[in-house]
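# Sharing a model prediction with you, sequence too.
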Amino acid sequence: MSLVQPTQPSTVLVAIDIAKLRHDVLIEAPGWKSRKRLILPNTAVEFRLFADFLHGLKHPVRIVFEATGNYHRPLAHFLQAEGFHLELIASLAVARTREAMHNSWDKNDPKDAQVLLHLLKTGVTQHYHDPLVNQIHDFQELSLTYAQISLEKTRTQHRLLTHYLPLYFPEIERYYHATRSEWLLAFLQVFPTPALIARLSMEDFVQQAWTVVGRKVSKQRLLEDIYRTAQSSIGIPVAEDSEAVAMFRVVLGEMIRLCQLRDQLEQRAALHLKENVDFRRLQQMPGIGPILALTILAEAGDLRRFNHHRQFLKFCGLDLSTQQSGQFRGATKLSKYGNARLRCAFWMAATVAVRLRENSFRDKFERYLRRDPASADRKRMAYVAVAAKMARVAHGIIKTGTDFRCFYEAAAPSGRAASPGPSRP
C-alpha cells in the first residue's frame, strides 16, 4: 500500500538584495524554466508595479531579504501592507553561505540575491518584525535619539575633562562628580578661569556665585573652598575677553544644552509610556529605570512573541556557545550574536541591581563571588550571569503578566519551600 503525500501549494520565491538607490530581485516561480532577475528602483511607482507583478503570478509569495541599515524598511513595509509574507536572513548567515557557495569572500548584489534565495529554500530564515506595524516605531525613535544625545554629551564631557579644564582650571575637576550635577557647568560659564575668582574678595565671590551653584549642602564652605583653590591654580593665564575663553564657554553651553535635552527626552519617554503596562512592570525590577525600560521595549518589541526565555536570551546575545573540535573543547562563553543594545541594557541594569539590598540578583552575584572573591574574571562572569537572569525575569513577568517579586525563588509555585539545591547560573 502506497501512502499519498499531501501536495504542497506552489509558491513563488523572491530574494531581494537591498541597496540605497535600487534593489536586486531574483524570482523563482512554478512553471518557469529559469529564474527571473529584476532591478527595482527605490521609488513608489516601481514598488507599485512590482507588487502588481507579484499579485499577477496567482501563487503564494514568500519574500526574503537581508536587513541593510534602514534602506529595507520602506520596501518591507509596503510589501507587508500588500499582504506578502516576509522573511529575514541574518547578515552573518549570508556572509558565511556566500563564501561556501562561491569559494570567495567577494561581495556583489547578484551573488547576494542567489545566496538569499538559496537560504530561503533551505529554511534558514527569521521572522520579520516590522516596528511600525507592531507599534514600537515611536519607542525606537525615542530610544535611538536618546542614545545619540547621550553619546554626544559624553564626547563633549571628554573634551571638557581632557582639554579645557586641564588648560584653564585643572583643580576644578575634583568638584565634577556626575553629569547630572549641572551646577558646575553653570558656575564655569560665569567663572571659566581662576583669575576671575582670584581678583575678587572672598565675600564678593561668595555673593556672586551663591545663586549660580543652586541648592547645595554646606554651600558656604563649598564656595570658600573653591575660592582658596583658585588662589593657587596652575591654569594658564588667559584674558577673559580672549577667543580661548569664548570657545570654552561655547563648549560649556553645548554641554548644558545636551544635558537639558537629555532630561527632556526622559520626561517625554515617561509621558509617552505612562499607560504601558510592560513599561511599568520592567521598572519594578531593581536597576531598570525609565530609559532602560524604554530601550528593552524598543529593541525587543513585544516580549510575548518569544515562546521561551531561551529564545529571548539568544535574541539578546546572552546565550552560551562553546567551540569544540575532536578532543578539543574551548571555554563556554557568550555568543554575542544578538542585539548589542539589549545586552548592554541588561548589563547596566545588573551593575545597579547588585549594589541594592534585598533582591535575588544580588544574592546570585554574591554566590558567584564566593569561590574566588578577588578574581576580576570571576566578577565579570558574575555580572554576565546576573544580566542573563535579568533578561529571563523581564521575559517572564511580561509574558505571564505578573508583577516582579524580589525573592520569587524563595518559594515554589505550589507554595512549598524551594529545594536547597545549587542555583543554576
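Sure, I can see it.

# hey, let's count contacts and neighbours off CA atoms from now on
OK.

# where along the stretch 251-400 of the chain do the strands fall?
All strands of the stretch 251-400 of the chain, identified by DSSP state E, counting those that start in this stretch, fall at 320-321, 324-325, 328-329, 333-334.

# between these, which gets nearest to residue 105?
For the strands of the stretch 251-400 of the chain, proximity to residue 105 was assessed by CA to CA; strand 324-325 is nearest, at 24.0 Å.

# could the strands of the stretch 251-400 of the chain go into a markdown table alongside mean neighbour count and distance to residue 278?
As requested, those are exported to a markdown table (neighbours: other CA atoms under 10 Å; distance: least, CA to CA, whole Å):
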| stretch | mean neighbour count | distance to residue 278 |
| --- | --- | --- |
| strand 320-321 | 12 | 27 |
| strand 324-325 | 10 | 39 |
| strand 328-329 | 9 | 41 |
| strand 333-334 | 14 | 27 |
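
# Put this next to the first one:
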Amino acid sequence: MAHCFTANFILKYRRPFSFSHSPNDLSQLVDRLSKLELETGQRPHVVMEATGNYSKPITAFFQDAGFKVVVLNPLQTHAEKKKSVRKVKTDPIDANRIAQVYYLNQFTEAKPHMDYISELQNLCRQYDGFNTIYIETQLRFRSVLDLLFPKFESVFAHLCSPTALRVLSSFPTPDAILSASRDQIINCLKPAKMSKNWYELKTDALISAAKESLPFNRAQQSNLRVLSSIPGVGEATATTILAEIGDIKRFPSSKQLVAFAGIDPSVFESGKFKSSHNKISKRGSPCLRKAIYQATVAGISNRASGPLNMILRSFYLRKINEGKPSKVAIIATSNKLLRIIFGILASQQPFSDLK
C-alpha cells in the first residue's frame, strides 16, 4: 500500500504496518488515509498488486470510499525485484518496491466495474470452468469405456446421452450384454420413446458390439477389503490407492513402492558434499501421493474419541518430539503408511492381523 508523494517521504512519514482484510481494519485504514489528506492537503492514492479475486473486493472498497486506486501487474513488480542483487522478501520491502514501480511509471486509475458487468463476468467464468470440467470428465469416461467396452461407442453417437448411460448402468460390460435377453435390453431402451424398429436395431448393434469387443477388466477382488481395514483409509481413498498401485507384485519391496509414490527423499551429492536436508522426490504418481497424504492426515487427526489410527498417531508424535516440523512428520508418517499398505497387499491380511 503506498501514498502519492515520494517513496522516501512515505517511509519517513509512517513505518509500514499490517492490517487484515476485514471491514473493521479497512475502515481504520481509511481513517488513517483521511488524516494524511488533512496533513498534506492532497488526496492519497491507493496502490496495490493484483492478486486475482483476493484484491477485487479491496479495490472496490477503496473506490467506494472515494480513493483513486491503481492496481499493478505482478510482472511489473517482479521485474523491479529482479534488479536487486540479494534475494529478499519482506512486507516492508514489497511495499517499498510497489511504491517505486508506481512513481517511476505512468499508470492509469483502475475503473470501477458496474455491478451487472462484474456479475456477468463471474457467471461467464464459472460457466467456462464447469464446461472445462464437463469436457475433461467426458474424456476420462471415454478412456475407461475404451478398456471395458471398446465397441460401445459405435452404437451410440453421444456416449453421455441418457439412453447410453442407462444402458451402461444396466449392462456395463460386453459379457453383461451377451448374458441378457433381448427383452431385457429392449426394456432398457424403451424410456427413449423411439419406434419398435429402433429398439430392435439398437439391440442388434449392442449384441454385435459386445461380440466384437475385447475388454481389459482385470480386477483386484479382495484388495479393497483388506486395504479399507486400515483406520483412516476410506473406500474412495482405498480405490484410488489400488488404481494407482495396480498389482503389488510389480514392486519387489516397500522401498520401490515408496519411490513410486514419490515420498522417498531426493538425493543431492556433489564431490565430497552430501546434503542431509533433502525434500521428497515427488517423481512418482501424484494421485497416489495425494491419497496417501489424505489417509495419513485422517489417521493421525486427534478427534474427541481419539485418533483413528493409533499406530500412525504414535509414529507422528515421535517425529514431532524429535523436533521435526509438522509437515515433515506427516510425510514421514505417510512413508510408514505406504509400507503398511505394501505389507497388507502382499500378505492379503487385514490391518488388525498385522498389529
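Cool, the structure landed. Being a predicted model, the structure only gives us computed values, none of them experimental.

# Generate TSV for the strands of the stretch 251-400 of structure 1, with distance to residue 100 of structure 1 as supplementary columns.
Conversion of the strands of the stretch 251-400 of structure 1 to TSV gives the following (distance: least, CA to CA, whole Å):
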stretch	distance to residue 100 of structure 1
strand 320-321	22
strand 324-325	19
strand 328-329	24
strand 333-334	25
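
# closest to residue 230 of structure 1 out of these?
Smallest distance to residue 230 of structure 1 across these (CA to CA): 49.8 Å, for strand 333-334.

# Could you tell me where the closest one falls in structure 2?
Using TM-score structural alignment, strand 333-334 of structure 1 corresponds to no residues of structure 2.

# Stretch 51-58 of structure 2 aligns to what range in structure 1?
Against structure 1, the aligned range for stretch 51-58 of structure 2 is residues 68-75 (TM-score structural alignment).

# how long is the matching stretch end to end?
Chord length of stretch 68-75 of structure 1, first to last residue, is 12 Å (CA to CA, to the nearest Å).

# Quick test: name the residue nearest the centre of structure 1.
Central residue of structure 1 (CA atoms, centre = their mean): residue 341, 2.2 Å from the mean position.

# Tell me the secondary structure at residue 177 of structure 1.
Secondary structure state of residue 177 of structure 1, per DSSP: H, G, I helix; E, B strand; the rest coil, is coil.

# And for the one 3 residues further on?
Judged by three-state DSSP, the three-state class of residue 180 of structure 1 is coil.

# quick revisit: and the match of stretch 51-58 of structure 2, which residues are buried?
By neighbour count with 16 or more other CA atoms under 10 Å, stretch 68-75 of structure 1 contains the buried residues 71-73, 75.

# wait, which of those is closest to residue 194 of structure 1?
Distance to residue 194 of structure 1 across the buried residues of stretch 68-75 of structure 1 (CA to CA) is lowest for residue 71, with 51.7 Å.

# Please tell me how far that closest one sits from residue 325 of structure 1.
Distance of residue 71 of structure 1 to residue 325 of structure 1, given as CA to CA: 39 Å.

# and what of residue 162 of structure 1?
48 Å.

# Repeat that for residue 53 of structure 1.
Residue 53 of structure 1 is 49 Å from residue 325 of structure 1, where distance means CA to CA.

# Residue 195 of structure 1 too?
Distance from residue 195 of structure 1 to residue 325 of structure 1, counting by CA to CA: 68 Å.

# Ok, residue 201 of structure 1 next?
75 Å.

# contacting residues for the residue nearest to the centre of structure 1?
295, 299 (CA atoms under 8 Å, 6 or more residues apart in numbering).

# Next: residue 171 of structure 1.
Contact partners of residue 171 of structure 1, counting by CA under 8 Å, 6+ apart, are 229-230, 233.

# Of these - the most surrounded one?
Greatest neighbour count in the contacts of residue 171 of structure 1, by other CA atoms under 10 Å, goes to residue 230: 22 neighbours.

# From the chain's centroid, how far away is stretch 210-220 of structure 1?
37 Å (CA atoms, centre = their mean, to the nearest Å).

# Any chance you could list what contacts it?
Stretch 210-220 of structure 1 is contacted by residues 183-184, 186-187, 206, 223 when judged by CA under 8 Å, 6+ apart.

# okay, those in JSON lines with distance to residue 351 of structure 1 and neighbour count next?
Conversion of these to JSON lines gives the following (distance: CA to CA, whole Å; neighbours: other CA atoms under 10 Å):
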{"residue": "183", "distance to residue 351 of structure 1": "27", "neighbour count": "18"}
{"residue": "184", "distance to residue 351 of structure 1": "27", "neighbour count": "21"}
{"residue": "186", "distance to residue 351 of structure 1": "30", "neighbour count": "20"}
{"residue": "187", "distance to residue 351 of structure 1": "32", "neighbour count": "17"}
{"residue": "206", "distance to residue 351 of structure 1": "39", "neighbour count": "21"}
{"residue": "223", "distance to residue 351 of structure 1": "34", "neighbour count": "19"}
